[in-house]
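Undergrad: Fold the following.
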Amino acid sequence: MSMFAKLALRAAEGRPARVGLIGAGKFGSMFLSQAWRVPGIHLVGVCDLSPARAQDAMRRVGWPDARFRVGSLEEAARTSATFVTEDTEALIASPFIDIVIDATGSPAAGIRHVLRACEHRKHIVMVNVEADALAGPLLARRAAEAGIIYSMASGDQPALIAELVDWARTIGLEVICAGKGTKYLPAYHQSTPDTVWGHYGFTEEQVAGGDFNPQMFNSFLDGTKSALEMAAVANACDLSPPDDGLAFPPCGVDDLPTVLRPAADGGILAKRGTVEVVSSLERDGRPVFRDLRWGVYAVFHAPTEYVRDCFAQYGLKTDASGRYAAMYKPYHLIGLELGTSVASIATRGEPTGATKDWRADVIAVAKRALAEGETLDGEGGFTVFGKVVPAETSLSLGAVPMGLAHGLILRNAVAEHRPIRWSDVTYDATHHAIGFRRDMEALFRTEMGLDPAGA
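TA: Okay, here's the model as predicted:
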C-alpha cells in the first residue's frame, strides 16, 4: 500500500498523524500551504517566536481564520483545527503531538528541540540543517537511545540527495559522488550582507518590495549553506567531504559523469565516495549549459561490461568510457515536499534520510583579516564563511564550528582564509549548545583515537 493510501486509511479511521511545526518562516510557510490539504495529516500546532507572524503566514498561504482560532492544543486535536503558540516546550511535550518539525534554522534551538523530543518520545523532522551539521551525529545517537525517529526533511536538498544515493546502492551501484548545484564564483566567499544583492542581480526596488533577508541570502551565496548541506549528506550517506573543502566545479547535467569521476580516470575527484557541489556559472561568469542550480545528483559506476552496455542501451548519459553515469533531479520544492517526511514516519516508521556517523564538519573561516576584539557574526555575515572538511581535520585543528561562530569575541587577530579555532575566541562553556557540541567533540575524539590535547 502506498504512503498516500495509508494516510487516507488513517484519516478514515480517525487517527491522523498529529504534527507540530516550529518555525513559520519560508520553509514552514511552504509546508503550511500544503499540510491541511493532505488526508491523514493533522497539523495540531504551529509554534513561532511571533504567533501573529505565524498567523499572517497561514493566512497568506490560504488558511481560513476559523482553522486556527482555537484556544489550546487539546481543542485543536479534538476539532481538526490548529493552535498557534510561542511555547515550544508545551508543543513538544503535548500528548496531542506525535511528530515535531523543526524549521527554525537556529543551531542552538535545534539542539534543544531534539533533546526535548527525545525526552517526550516525539519523532522529529530536522529542516534545521544548521543544527544537524553542528551536532547531528550526537543528536542522532540520543534519538536512537530514546527510540524516536530523527529524520532529514524531504524537499530540502540533503534528503533528496540521500534518496538518490539510497536508490543507487539498493540496485547494486557504487556511488562515486553525490551533491547538488548552486550559483558560485570564488569571489562569493567574501560576500557580505552589503554586497549580496549585487551578486544576485536584485535591484533596490525588488529588495524593498519583498521579504529579503540579506544575511540569509548571503549564507547561500558565500558557500556556507552548501557546506552545511554537504556535511549533512556525508554524515547521512557514509560519504566523505573533499579534504580541503568544496571545489564548486562548473558543470552541467550532461557532464556530471565526466567531471565528477576519480582523477585517475580523468575527473576531479581525489577519491571515490565523496560529496561535491557544482556551479551554474563558469569561472568567467558565463552560465553553464544545462546547469543544475536548483537540483541534486548522484554519480555512480557500472561494475561490469554488461551494466555498462545497459547504460548505453537505455540512453543514460555517461563519460567517454561508458562506466560512469549520473541520475539527477533538476528541482527541489523545499517545504512543499515536507509532507513526504511526515508520511514516511507515520506510515512506514522510516526517516527520509538520517544522520549516522560523523564524517564531515563545517568550520568557520575568516572572510577577511579579523582583528583582536572583533565579534563573529555567524552564517551569512561579515566575518566568516563555512567550509566543509573531514571531521578528523576539524578536531585536529580545534576549529570553531560554523553553527557556533556567532557572538564569540576574538582573543587575537586571525588572518584572511584561516580557520577560527577555539583558542582564538572567548566562549561560555556552560552555554547549552556549546556544551553539547564540546561533548560531541570529546566523544568522537576518543572514538577516532585522536589526541585529547588537540582539543
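
Undergrad: When you work out contacts or count neighbours from here on, use the C-alpha atoms and nothing else.
TA: Fine.

Undergrad: Give me the residues contacting the host helix or strand of A11.
TA: Using DSSP states H and E, A11 maps to helix 3-12. For helix 3-12, contacts defined as Cα atoms under 8 Å, 6 or more residues apart in numbering pick out 16-17, 39-41, 343-344, 347-348.

Undergrad: List buried members of those residues by neighbour count.
TA: Buried by 16 or more other Cα atoms under 10 Å: 16-17, 39-41, 343-344, 347, out of the contacts of helix 3-12.

Undergrad: Quick check: P158 touching A232?
TA: Yes. Counting by Cα atoms under 8 Å, P158 sits close enough to A232 to count as a contact (6.6 Å).

Undergrad: coming back round to it: following the helix holding A11, which helix or strand shows up next?
TA: By DSSP H and E, the next helix or strand past helix 3-12 is strand 17-22.

Undergrad: Please generate a structure for the following sequence too, so the two can be compared:
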Amino acid sequence: MIHSHAVRDHVPVRVALTGAGGGYGRTLLAQLQHTPELIPAVLIDPDVDGVRRMLAELGHDAISLVAPATGEEFRDAVASGRTVLLADAAPLGWDGVDVLVEATGHVSSGTAYAEDALAHGVHVVMVSKEVDTVAGVALAAKAEAAGVRYLPGDGDQPANLLRLVDWISATGLEIVAIGKSGEYDLVFDPGTGTVTQAGVTIDAPALAEVLDLGDEPLAALSRRADLVAGLKRRAAADLCEMTVVAMRTGAVPDEESLHYPVARVAELADIYAKRQDGGLVSRDGVIDVFSALRLPGEASFAGGVFAVVRTGDPVTWEMLRGKGHVVSRDGRYACLYWPYHAMGVETPLTIHAAVTGAGTAPRPRPTVLLAARAATALAPGTPFRVAGHHHEIDGVAPVMVAPDAGLAPYYLLGDARLRRRVEAGELVRLDDLENVAPVPLAAYLTAGRPAPQPKGTDQ
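TA: Prediction:
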C-alpha cells in the first residue's frame, strides 16, 4: 500500500531536468511517476532519441512528448502539459518552469544552465557536484539575490550527509568526524582468500588476520591498506562530494587526499576517534571517506554517510551499545550513519524544499578548494579531459586544500590545456592554463575567493 503524504496536495511543480539521459536522470524520472504533483516538463540531453527510448521503457505516453524548435513552440508545449525534449536549452524560455534539476555533470554547460535558470527566477537543485565545487559559491549568491533557492540534490551523498549533520547538530551531539564510504565495498571471502570490488578481484588471504582491529588499530589499518593496494579505492567523485559538504559545514580534511581507511562498519567509532584515543583524527570537524570492508552476505554500506560523535554519558551509550549501536571500545565515541544514497529516488525531497523553502541547506562558502596536483611532470600543451564513471582527469590528482584564488579548481581543467610546464607534485594554477571555459571561470573568480598566493607556496 502506498500511503498518501501532504506534499501530494501541493500545486503542480514543473521540473526541468538536464542530463536527463544519464543514470541519475533515469532514477529521478522513474520516481516522478509516483509523485504526480511534480511534473517533468522539460528534459534536456544531447541524446534526445535516447531519452525518448528511456521514457518508453518507463511507460511514458509517447503522444505527450514534443521536441520544439522555437521559443514559441516551447511555451505552447509546456502550457499544454506536454513533456518537452531538448538537445540543449537554446529554445528554452523558462516560462512555466519552477525548478531546474541540473544533472549534466559537466561544469561549463551545468554552470550556464544554472545561471540562466536563476536569472529567470527558477529554483536550482544541483546534482552536478562538479559544478558546485567550481561555481557553487557564486550560484548560491545569485540565488539569494534573486530570491530563489540553490540546493544540493537529495539522493547524492552531499545532501544526505548535510541532512544527517543537521539532524545530529540539532540534538546537541558533538561531532568529531563526518564522511561517507566509497562507492563500492571491499568484499572479502575468507573461503577463497580474495577481495572483490566493483567486479575486480584480487588475492588477499592475509586479510583474514586483520579482520579485527586488535590492540593496535592503526597498524591493522595500515596492513589492510597494503593488502588491497591492487584495487583503486580513491576516486575524484569522492573528494568532489566531500568538498561540497565542506563548503557548507566548515569541515576540513585531515589529509588533502583523505585517509581512506579500510574499515568495517562496526569499527567506525574507533577508527574516527581522536589520535590521543587511538584513532585517525587529529582535530574535531574532520571530513573523510572510508572503504567499507565486509564479508559475503553482509549488508552493504551502499555509499552511505556517517558522523562520529562524542558520547558523553557512559550509561546512556552502554545502553545504546546493547541495542546494537556502533560505539567505540572505550565508550567515548559513537557512529551514527545512513547506509544508503538512492540517487533520484530521493530528489523529490529537494524539489519540494526548493519550492516551499523548508529544510534549506547552508549556503556554500569558499572554505576549501578541490584542486589538481600534478601526478607527473606535465609539458606545455598538455590537454585535460574529464572522463570515466568517476569523472577523473588523467595526469592530475584531486586534492582538498585551503582556498587560494590563484589555484585552478580541479574540474575547471576540463577541456583546458597547459600553457606552461607544471612539475610533478605542483598544484595547477589558473595562470598555467589556457582555453579555460569562460562561464565557470567567471563564476569562480567572482565568488569572493582569497587573494592568490605566489607560485611556489603550495599547501
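
Undergrad: picking that back up, in strands only, show me the contacts of helix 3-12 of structure 1.
TA: Under the assignment DSSP state E, the contacts of helix 3-12 of structure 1 contribute 17, 41 to strands.

Undergrad: Name the residue closest to the centre of structure 2, please.
TA: With distances taken as Cα atoms, centre = their mean, the residue of structure 2 nearest its centroid is E241 (3.1 Å).

Undergrad: Out of the buried ones among the contacts of helix 3-12 of structure 1, the closest to V389 of structure 1 would be?
TA: Compare each of these with V389 of structure 1 using Cα to Cα and the shortest gap goes to S344, at 31.1 Å.

Undergrad: which non-adjacent residue is nearest that closest one?
TA: Nearest residue to S344 of structure 1, sequence neighbours excluded (Cα to Cα, 6 or more residues apart in numbering): E350, at 5.6 Å.

Undergrad: And the one you found, what's its match in structure 2?
TA: By TM-score structural alignment, E350 of structure 1 lines up with A358 in structure 2.

Undergrad: Could you report the neighbour count for its match?
TA: Neighbour count for A358 of structure 2, taken as other Cα atoms under 10 Å: 11.

Undergrad: follow-up on the earlier one: what's the farthest-apart pair in the buried ones among the contacts of helix 3-12 of structure 1?
TA: Using Cα to Cα, these reach their maximum pairwise distance at P39 and S344, which is 13.9 Å.

Undergrad: residues bridging contact with those two, i.e. touching both?
TA: Shared contacts of P39 of structure 1 and S344, defined by Cα under 8 Å, 6+ apart, are absent.

Undergrad: Which strand in structure 2 has the most residues?
TA: Counting residues, the longest strand in structure 2 under DSSP E turns out to be strand 286-294.

Undergrad: so after it, what's the next helix or strand?
TA: Downstream of strand 286-294 of structure 2, the next assigned helix or strand under DSSP H and E is strand 305-310.

Undergrad: what does that following strand contact?
TA: Contacts for strand 305-310 of structure 2 (Cα under 8 Å, 6+ apart): 157, 160-161, 164-165, 173-181, 268-269, 272-273, 332-340.

Undergrad: Which ones among those lie within helices?
TA: In this view, those that belong to helices under DSSP state H are 157, 160-161, 164-165, 268-269.

Undergrad: on that earlier part again, pull out the buried residues from the contacts of strand 305-310 of structure 2.
TA: Neighbour-count burial (16+ other Cα under 10 Å) applied to the contacts of strand 305-310 of structure 2 gives 157, 160-161, 164-165, 174-181, 268-269, 272-273, 332-340.

Undergrad: ok, and the closest non-adjacent residue to the aligned partner of Y324 of structure 1 in structure 2?
TA: By TM-score structural alignment, Y324 of structure 1 lines up with Y333 in structure 2. Using Cα to Cα, 6+ apart and skipping residues adjacent in sequence, the residue nearest Y333 of structure 2 is R310, 4.6 Å away.

Undergrad: Now do that neighbour against S328 of structure 2, distance only.
TA: From R310 of structure 2 across to S328 of structure 2, the span is 10 Å (Cα to Cα, to the nearest Å).
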